[in-house]
Each structure stands twice: as C-alpha cells, then as structure tokens.
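Colleague: got a predicted model here, sequence first, then my questions.
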Amino acid sequence: MTFSQRTNWNTEESALARAHRTRVQAGLPVADLTASNPTRCGFSYDVQLLAALTDAKALDYDPQPLGLLHTREAVCKYYADHGVTIPPERVVLTTSTSEAYSFLFKLLCDPGSEIVVPLPGYPLFDFLAVLDDVRVKAVRLVYDHGWQIEPEGFRRALTPETRAIVLVHPNNPTGHFTKTWEAEELAMMCRERGIALIVDEVFLDYAFSAEKAVSFAVGLEGIDLYVVSGLSKIAGLPQMKAAWVVATGPNAGQAMERLEVIADTFLSMNAPVQGAIPNWIAGRKAIQREIGERVKANLAVLDKQLGAIPAVRRLEVEGGWYAVLRIPALQTDEMTVLRLLERGVWVHPGYFFGMDEAGWLVISLLGPVEEFRTGVRVLVDYFRTHQGDNNCLPEVEAQL
C-alpha cells in the first residue's frame, strides 16, 4: 500500500521517551519538570464548571460555520477586557489552535508556499505545515539581556513564496513578548511583501507584568493580521478543544468569507462546548490567578536554588509558564536529560524547541511546588557534582 509522503514520519519511540516510559513502568519516582497540562497539576477548578455542558439548547443542531453568535460575542468580550474592540463577524471558532493554524494555512497558502516562524519555538508548526503542503522557514531569536527578534534575519528568510510570518506572543518556551518596535519592523515587512502576520496569543494572560499583555487583535496598520487563541491556556481547559481566529486588516472581510467556507466544510466545533464557552471565558480569572501564583512561586524556587551554582543560568522570561536554562555544553542535551532522569527528574532538552544539540534545558513552571522543588534540587545537585567547577559556559548574550 502507498501512503502520502506528507505522513512519512519516523514514528519510532525515541531513546528519551523509552527511558522515561521504562522508569515510570518500573514504579520509580519521577519529578516532572515538563508538565504542561494544568488539569493534572493540582489546581482547583470550579465544581460547577461542567454544568455548562448540560444546557438543553445543545440538543438543537444549529450548524453555524463561524460558530454560534453568542459564543463569538463572548470571545469579543474577552478582547474588550484587553481594551480591543472586535466585531463577532471577525471571529471564527475552531476546535483547537492547531485547527486554527490549518484553516489559516488553507486560506493563505498554495502547495509549496512558505511560512516564517521564530526559533526557539514549540515543535508543532512543522507537522501542521506538512499536512497542508506548506514549507516552514525558521528564523532564530537572539538573546542579548533578554530575548529579541532580529529583523534582518526575518528579511533574509522572506522569498516570493512567503505567505505569512508566524509569531507566538509571548513566545513558547522563551516567554518573550513581542515589543512595539519589533511589531513595527515585522509589519513593515508584511506591507512591503503583501504577506500576512499570524499571532498566537494563548499565553497572553500569563504575563509577569500587566503592561506587556497587549493583544495584537488591535491590528497593525495596512496588514492582514490573524490572532489565534483558545481556552487551553486562557481557562486552563485543554480537554475542551475550544479555540478561535480573529481577522483584522484591509482584507479581513474577504478573508472571513473564505474562512466561513473552510469552516463550513468541516463543521468541527460541537454544540455543548460552544454553549459553555461564554461561561468558561467569564470565569477564567480564578484559574488564571491560581496558575499565575504557582508559576511565580516555582520561578522563585528555581532562582533561589540556581543561585548556588553559577554554571547554570536561567534566561530572562516575561510570561508563559516555561523557563529556559543555559547549561555547560559539555555533552549533548539528550545525554544530560538521560542522566537527570536516572536521578528521578524529567526535563526537556533544548533541541526539542529548536535550540542547539547541547547547552540548553527547558523546564515547566506549572507543576506542584513541592514536586518542582524536589526536581530542581536534584538538577542543581547534578550540575554541582558533575559540571559545576568548569569554566566552559558559553556566553548567552549572543545569537543562539
């Protein structure tokens, strides 16, 4: 049998995944510093949260391609809370941000078209793009007293085949919020080339300082801009599969007409979740506050313990729930992760997010505080014992 080349992936279990599975199956302790699912991190959800799914109105099948009007109005209310006015006719509901990206790739790209994405970044775009016959070109962020976009790197990546630049605001895993000057530089490129800007804002509400949490939904002059977000992070509900796209810019009307046809082709958003979304958006503040407090507490624990070992540095983070560590590049990150796993700690190697093969670890700040404290203690002890006395730590204030 012949399968599509777009699904010609290597599906063999990686050495890291196999080692982790073996340890868990053996019943050995693992302090998980990769946790990304808030529903499994001990947070207190409203006991009435699921009641919104039982509304009898969900028995009436009303196949609205863009999503039910009152649900889209609830999304608009979310942006109004961020000081941005969005009409509901500029919103289309999707079952996930992954589906939102797929809709946008179908809208903007032909087979062989290109999108430009920053690295480090979450390892998702490659799979989504391949499934829509789109090519991904990566541009590295730079670190110089904080993460930054390098405009010239983006300019060099653009070709006649480029259809969109994709940003994550704040970035995952670096926690970098796109600054005003960076947005203006990218907008200039988009205007010059006639291409779109796609901005993923799922972590927008988890800024460490409120003034940074400015939504791109306000738009940028003269460019077509699409904001992607959803309840996975906004309400800590990844299992509910609820997301959306907001379209702004000079061609937003035409874009929405086409997105409506795309959405109508799939009609994927189910009625009970659509009916519940307004309640979940309205009640998001409690879980956001709890997650925010946990992330800040874990970050404080991390910084305190790292103070005892200068060979490992925590890079600046402005939001989200991850931290990037710069470690001595004396062996591959995969080997470091395996050695830490042997001691009962599970972390991400930097290359998982597109960093180099050595010198980087990424840890989640989402897990329970005591488990996090234990994991960081073991991590610090490992580097103190094995790599703490070396003077070979590369400078981080340089291009990754």
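Modeller: Good, I have the coordinates.
Colleague: switch to C-alpha atoms for all contacts and neighbour counts from now on
Modeller: Fine.
Colleague: burial of residue 156, as a residue count?
Modeller: By other CA atoms under 10 Å, 9 other residues sit near residue 156.
Colleague: secondary structure element for residue 246?
Modeller: strand 243-248 (DSSP states H and E).
Colleague: if I look at residue 226, how far off is residue 180?
Modeller: 17 Å (CA to CA, to the nearest Å).
Colleague: which of those two has more residues huddled nearby?
Modeller: Shown here are residue 226 and residue 180; by other CA under 10 Å, residue 226 has more neighbours (26 against 10).
Colleague: surely that one is within a helix?
Modeller: No. Counting by DSSP: H, G, I helix; E, B strand; the rest coil, residue 226 is not found in a helix; it is strand.
Colleague: you'd agree it is up against residue 244?
Modeller: No. Taking CA atoms under 8 Å as the definition, residue 226 is not a contact partner of residue 244, at 10.0 Å.
Colleague: tell me which helix or strand residue 363 sits in.
Modeller: strand 360-364.
Colleague: what's downstream of that strand, the next helix or strand?
Modeller: Strand 360-364 is succeeded, C-terminally, by helix 369-386 (DSSP H and E).
Colleague: other SSEs contacting that next one?
Modeller: With contacts defined as 3 or more CA pairs under 8 Å, 6 or more residues apart in numbering; DSSP states H and E, the packing partners of helix 369-386 are strand 31-32, helix 284-306, helix 333-342, strand 345-346.
Colleague: point out the most buried one among the ones you listed.
Modeller: strand 345-346 (a mean of 24; mean count of other CA atoms under 10 Å).
Colleague: ok so, going back, which of the helices and strands packed on helix 369-386 sits closest to residue 78?
Modeller: Closest to residue 78 of these is helix 284-306 (CA to CA; 9.9 Å).
Colleague: after the closest one comes which helix or strand?
Modeller: strand 313-314.
Colleague: here's the one I want to compare it with:
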Amino acid sequence: MVGTSLPDAVRKDIGASLAGTDAELAGRYPGEPGTRQPVHTVYVPADAFAADTVRTWGARALAALDEHARDAGALADVLGLPEELAGSVHDRVRAKLTAEPVEDLRIDFEDGYGPRPDAEEDAAALAAARIVAAATAGGTAPPYVGIRMKCMEAAVRDRGIRTLDIFLTGLMEAGGLPDGLVLTLPKVTFPQQVKAMVRLCEEFERARGLGHRRIGFEIQIETTQAILGPDGTATVARLIDAAGGRATGLHYGTFDYSASCGVSAAYQSMDHPVADHAKAVMQVAAAGTGVRLSDGSTNVLPVGPASQVHAAWRLHYGLVRRSLARAYYQGWDMHPGHLPTRYAAVYAFFREGLDAASARLAAYGARAGGVSAVMDEPATAKALSGYLLRGLDCGALDADEVTRLTGLPRAHLNALAGRPSA
C-alpha cells in the first residue's frame, strides 16, 4: 500500500479543466503523417511538360552520370565519397535513375511559365491534367505530382484560380484525383491568402462530391512577410493554422526570399544566413504539425565541360548534405544533371549512418548500453527509427539489412517512429 494526500476530485477537476487543451494539442500537433516523403521536387515549366518528361529526365541524368562519373571510383573522386560507400552509392544511383528518376514532379504555371494569353494557359492546364491522368492510369506517373499555380496576389489571382480549376476538373473527368496529387501555392504573404486557397479546395470538393479535406496544398515560403508579420510577430504558424489541416508542406523559395531580403544575386544561396533563419523559423512552426519541410534549390547547373560539371556537382552535393543534416529531407531540383548528386547525397547520408543508428536502436530495444555506449531516450529512439525508415523509403537502405542490424522488423520501426503500422 502507498499513501496519497490528494483527493480523487482534484485529479478529475484538473482533467476536466485541461480537456480543451488536450483536444487542441491533438488537433494542432498530430505528429508525422507516417507516409513516404519524397527526397526532392522537380520543377518543369508547363509548356515544357510532356508525356515523356520523367523518362527524358532519367535518360539525361544517366547520360550525365555515364559521361562524368562512369564508375564508383570516378564518383568518389568527384564528390569525396569514402571508398567503402562509393560502390553501393553508385549502384543505387544508377538503379534509381533507371527505375524512378523523379519522386515528385511539379508542373509550373508560375515563375517558370510566366504570363501567357489565357487561351494558351487554358490549353496547357488541360493538357497537363490529361497527361498526369494517363500516366497515373498507366503506372508511369511519379509517386507525387501536381502543379504550382500563380499566387493569390491581385494581378494574377484570377488566372491562378482558373488554371487550378481547369487542372483539377481535367483530372476528375479523366478518372479522378491521383493519390499522390500535390498543389503548391506560391508567394504567400498573409494568412488570408491561405484561407482563400482553403475556400477553393472546399468549393471544388463540394462541386465534385469529394470528401472533406481530400485536397491539400503546400505553402511556399518566399516572402519576408511569411516569416515576420508587419506587427513584428512570427507568421509561419499562422499560415499553417489558416490552412485548416490542409497544409501538407512548407517549401522554401531560395531566390525570391533572398531577393526580398536585399541579398545580391551572387550571394543568393540555400546556405546564406537569411536562408538559415527563415528555415529555422519554418522548422519550429511545423514541428509536430504533420506539415513537412522542403529546402530550395541551387541555380548552378551541371552543364558544360567536365570541370564545370564536377564543380556544380560538388556544390549541389554539399548543399543537399547540409540540408539533410539540418532535417530538411526534401529539396528542389531544377535540371536533370542535379539528379545524380541528389541521390548520391541522400544515399550516402543514410548509408554512412546505418551501422551506428542500427546499433543504438538495437541497444535501446534490449534496454542496454550495447556497443553504442549511448543511453538513448524514447525521443531519440523515435528519431533513429525515423532515420532508418526514411532510408528505406528512398531506396538508400534495404529492409533485410535493416532488420538484420537492428533485430527489428519494419512494423516495430513504424511503432517506434510513431508511424501507422500499415
């Protein structure tokens, strides 16, 4: 028997007083969605998008790899890969570029497309819908695909709304919205613009008989007002709140945001201090909400002579690795030549940490220090399992090796990471 001093009524009263807080915590911070997150988003101008776009990007990326890093040793020399990783990374990059070169495709009707006659953009939006629908039906679409419409600013608002409507209507008339549909709302400055996007989604769902919140969207963070409001308060959390549970991601816009901060063109980059500040604010605001993060891109293209390609590859590889270390597991790729280094960076990141993460997780499972000599807590076990699951999702790791090293099946990793077992 143990003694207590507080009456049961106190416990019950506290529980009743916090019921509203409990509900708000559950609603606002549901945790990770537990589904695969793409490692990148490929942006293609709407007028350049075609049925063979993904296949063409894969072929061009493979050609670049064969020309400028034909084997594991050459890739290691260019990127500084450890010898013990080079073979596995090179093999996996080649396999990825052959089987699934693009994980997330965004057909761009905004900056990459620009202003066009209405009839021309109408036709491009309908063509995009038909191509996406055919690729989805044929099993050749990327896991995630959608459009970036024009923003909610007055000058282009009507055009953006019409393009969105044509694209979604075209998908519906061709068989329905694909499971991996993603929409991107750019140049957001105020929560009211996000609420307007919510209204569009609601009205479309109602018009087409779709379920509530069937349509979600990403919020692109590329204006200073999206980070700091006119009253001096942080605003990213307000944007997420305004989305009413429809926000799926926050995407950092490297060049628009840098320019809005007055950074000259030569210094606009994903690793500039203004970028780090914005992304840190985004990260804290999104933590626990289920809204995922994506870094931006580099505009240095791997084209030209070998020395120039190699320099661009080293830059891109380093920037992707930097993002991964800062828990930005997704970024933008603007050119087929970026795909080899995107996947090389991602695969090296997960493979080089496989043994240590597995050992720590196995030790945690056994409730012992183990060879890792680190006493991890549940939150760290969640991070370790999440790390391994991300590696599995993108093809950096194999299920058999992870199970062998950790002693845990994927279902157990899902449970530790807070993912649904399915």
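Modeller: That came through, no problem. If you're wondering where the values come from, they're calculated on a predicted model, not measured in any experiment.
Colleague: could I get the TM-score for this pair?
Modeller: After superposition, the two chains reach a TM-score of 0.30 (TM-score structural alignment, normalised by the length of structure 1), with 192 aligned residues with a CA RMSD of 6.7 Å.
Colleague: for the strand holding residue 246 of structure 1, name the packing helices and strands.
Modeller: Identification of packing neighbours for strand 243-248 of structure 1 by 3+ CA pairs under 8 Å, 6+ apart yields strand 91-94, helix 97-108, strand 225-230.
Colleague: could you rerun that using 10 Å?
Modeller: Applying 3 or more CA pairs under 10 Å, 6 or more residues apart in numbering; DSSP states H and E, one finds that strand 243-248 of structure 1 contacts helix 69-81, strand 91-94, helix 97-108, strand 196-200, strand 225-230, helix 231-234, helix 252-266.
Colleague: and of the ones you listed, who's closest to residue 379 of structure 1?
Modeller: helix 231-234 (27.3 Å).
Colleague: so which residues of the stretch 101-250 of structure 1 form strands?
Modeller: 114-119, 135-140, 142-143, 147-148, 162-168, 196-200, 225-230, 243-248 (DSSP state E, counting those that start in this stretch).
Colleague: residue contacts, residue 338 of structure 1?
Modeller: Going by CA atoms under 10 Å, 6 or more residues apart in numbering, residue 338 of structure 1 touches 15-17, 19-20, 344-347, 349.
Colleague: how about 8 Å then?
Modeller: Contact partners of residue 338 of structure 1, counting by CA atoms under 8 Å, 6 or more residues apart in numbering, are 16, 19.
Colleague: which stretches in the stretch 301-422 of structure 2 count as strands?
Modeller: Under DSSP E, counting those that start in this stretch, the stretch 301-422 of structure 2 gives strands at 331-333.
Colleague: again but with structure 2, I slipped
Modeller: 40-45, 104-108, 144-148, 181-185, 217-221, 247-252, 292-294, 331-333 (DSSP state E).
Colleague: which of these sits closest to residue 28 of structure 2?
Modeller: Between the strands of structure 2, strand 247-252 lies closest to residue 28 of structure 2; by CA to CA that is 11.6 Å.
Colleague: that closest one to strand 40-45, inter-axis angle?
Modeller: 80 degrees (axes from the mean of the first three to the mean of the last three CA atoms, to 10 degrees).
Colleague: report all helices and strands that strand 247-252 of structure 2 contacts.
Modeller: Looks like strand 247-252 of structure 2 contacts strand 217-221, strand 292-294 (3+ CA pairs under 8 Å, 6+ apart).
Colleague: could I get the ones you listed as a markdown table with distance to residue 197 of structure 2 and mean neighbour count?
Modeller: Formatted as a markdown table, these follow (distance: least, CA to CA, whole Å; neighbours: other CA atoms under 10 Å):
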| stretch | distance to residue 197 of structure 2 | mean neighbour count |
| --- | --- | --- |
| strand 217-221 | 8 | 25 |
| strand 292-294 | 18 | 25 |
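Colleague: helix 284-306 and the strand holding residue 363 of structure 1, what's the angle between them?
Modeller: Using the same axes, to 10 degrees: strand 360-364 of structure 1 against helix 284-306 is 140 degrees.
Colleague: for strand 360-364 of structure 1, packing partners?
Modeller: Against strand 360-364 of structure 1 (3+ CA pairs under 8 Å, 6+ apart) you get strand 322-326, strand 348-349.
Colleague: give me whichever of those strands is most buried.
Modeller: strand 348-349 (a mean of 24).
Colleague: I appreciate the help and will end here.
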